[in-house]
Each structure stands twice: as C-alpha cells, then as structure tokens.
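A.B. asks: got a sequence here, can you model it:
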Amino acid sequence: MAHIDLEALRKRIRSMAFERGTPEQVALWREDVAEARANLVIEDMTPSDDEDAMFAMMLDEGVPPSLMSSIVLGLYKPGTGQIAA
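C.D. replies: The predicted structure follows:
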C-alpha cells in the first residue's frame, strides 16, 4: 500500500456522520484489532507501519471496526493510494 496521508484521512473521517464508539467500546475494539493483526502476522500478511497507524487513528476517532474497511474503500481511489476528492 502507498503512503497514507493520515491527517487528510482524519479530516475526512471527522466530517463523516456515523455513531462513534464510547471510550469503553474503543478499548474493546483496540483488543479486537490487535488480535486481528496478530492473526495477519501468523498468516504472513503483516500490515505496514502506515496501515497500523491508519487503523490506530481510526480507533482514536471512534470508528467502529465494522465501518473501517468501507470507509477506506470509499475514500481511496482504486490503485492510487490517494484520497478521492
């Protein structure tokens, strides 16, 4: 994956309307994401530092894990790694 512009992504996420998680929910989600990441490492599909930072930022913004992939797919132009306008 190309370099991820975290600040541009954060700005777009902050402008989105969705129900953000409570601090308690986010704490549980962090555990779930850590477990999922560990499984990826076992499968030899280790996320890049940029990908780890992106998912950490999304959790900081209260994004539910069930929305993360659809947000990423909706914001990035296919094959470019650039946020769509």
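A.B. asks: going forward, measure contacts and count neighbours with C-alpha atoms only.
C.D. replies: Will do.
A.B. asks: leaving out sequence neighbours, find the closest residue to the residue nearest to the spatial centre of the chain.
C.D. replies: What sits nearest the mean C-alpha location of the chain, by C-alpha atoms, centre = their mean, is Phe55, with 3.1 Å. Spatial nearest neighbour of Phe55, chain neighbours left out: Met68 (7.8 Å); criterion: C-alpha to C-alpha, 6 or more residues apart in numbering.
A.B. asks: I'd say that neighbour and Met58 touch.
C.D. replies: Yes: using C-alpha atoms under 8 Å as the test, Met68 is close enough to Met58 to be in contact (7.4 Å).
A.B. asks: between those two, who's got more neighbours?
C.D. replies: Neighbours per residue, other C-alpha atoms under 10 Å: of Met68 and Met58, the larger number sits with Met58, 22 against 15.
A.B. asks: another one to check against the first:
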Amino acid sequence: MTKLDVEAIRAQVRALDFVAGTPAEVAIWREDDEDSRANLAIEGMVLDHDEEALFDMLRDEGVPPPLAARIILKLLDHPDADPSLPIAPLSAKAS
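C.D. replies: The predicted structure is shown next:
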C-alpha cells in the first residue's frame, strides 16, 4: 500500500452505517488478526507501520471482518470492490 492517512480513513469509516462489534467480538477479531499477522510474517510478508495502523484502527472502530475486507478492497480500488461503499480509493487521493 501507499502512505495511508489513517485518520482520514477513520472519518470515512465512522460515516458508514454498520453495526459495530461488541467488545467480546472485537477481542476475538484482534486475536484472529494477530494470528494472520504471524502467518504473514512467516511467509515474509510483514505489514508496514501504516498497514498495521489501518488494521488496528478498523478494530478500534469495531468494524466487522467482512466489512473491513470490503473497505480494504475499496481503498485498493480492486476490481471486486463494492462501488456503492462510500470509501475513497487511495488512488483517488494520490491524484
């Protein structure tokens, strides 16, 4: 990923209409994230500081994993991204 403005992305996430996870759910999601990050490290694909901050912010905001995946796809302007999701792709911010 490119340089991320995590606080700008946080503002967009907060504007979304979604049901945040409960504290217990978020705790489980954080554990799952730790496992995923460990697996990435084993594969030599360590997240950089901005990527870590983005995923931590999504958990801080209680974003459920399926929505978090949709947000990431939209940020990356991936062909499978949901065009109706009101998140600005990173490529749009770079122009």
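A.B. asks: what's the TM-score here?
C.D. replies: Scored against TM-score structural alignment, normalised by the length of the first structure, the superposed chains reach a TM-score of 0.86; 82 aligned residues with a C-alpha RMSD of 1.8 Å.
A.B. asks: quick one: secondary structure of the residue nearest to Phe55 of the first structure?
C.D. replies: helix (DSSP: H, G, I helix; E, B strand; the rest coil).
A.B. asks: could you measure from it over to Met54 of the first structure?
C.D. replies: 10 Å (C-alpha to C-alpha, to the nearest Å).
A.B. asks: repeat for Arg14 of the first structure
C.D. replies: From Arg14 of the first structure to Met54 of the first structure the distance is 14 Å (C-alpha to C-alpha).
A.B. asks: and what of Gly81 of the first structure?
C.D. replies: Distance from Gly81 of the first structure to Met54 of the first structure, by C-alpha to C-alpha: 13 Å.
A.B. asks: overlap of the contact sets of those two?
C.D. replies: Ile4 (C-alpha atoms under 8 Å, 6 or more residues apart in numbering).
A.B. asks: just the buried residues of stretch 2-22 of the second structure, please?
C.D. replies: Leu4, Val6, Ile9, Val13, Gly21 (16 or more other C-alpha atoms under 10 Å).
A.B. asks: any chance you could list what contacts the host helix or strand of the fourth one?
C.D. replies: Okay, so that is Val13 of the second structure. Per DSSP states H and E: Val13 of the second structure is located in helix 6-15. Applying C-alpha under 8 Å, 6+ apart, the contact partners of helix 6-15 of the second structure are Asp50, Ala53, Leu54, Met57, Leu58, Glu61, Pro86, Ile87.
A.B. asks: the longest helix that the first structure contains vs the second structure, average distance?
C.D. replies: Longest among the helix segments of the first structure by residue count, using DSSP state H, is helix 23-42. Here the mean offset of helix 23-42 of the first structure against the second structure after fitting is 0.5 Å, by mean C-alpha distance after the TM-score superposition for the first structure.
A.B. asks: from the contact counts, what lies against the following helix or strand past that helix?
C.D. replies: The helix or strand immediately downstream of helix 23-42 of the first structure is helix 49-60, counting by DSSP H and E. Using 3 or more C-alpha pairs under 8 Å, 6 or more residues apart in numbering; DSSP states H and E, the elements in contact with helix 49-60 of the first structure are helix 6-14, helix 23-42, helix 65-75.
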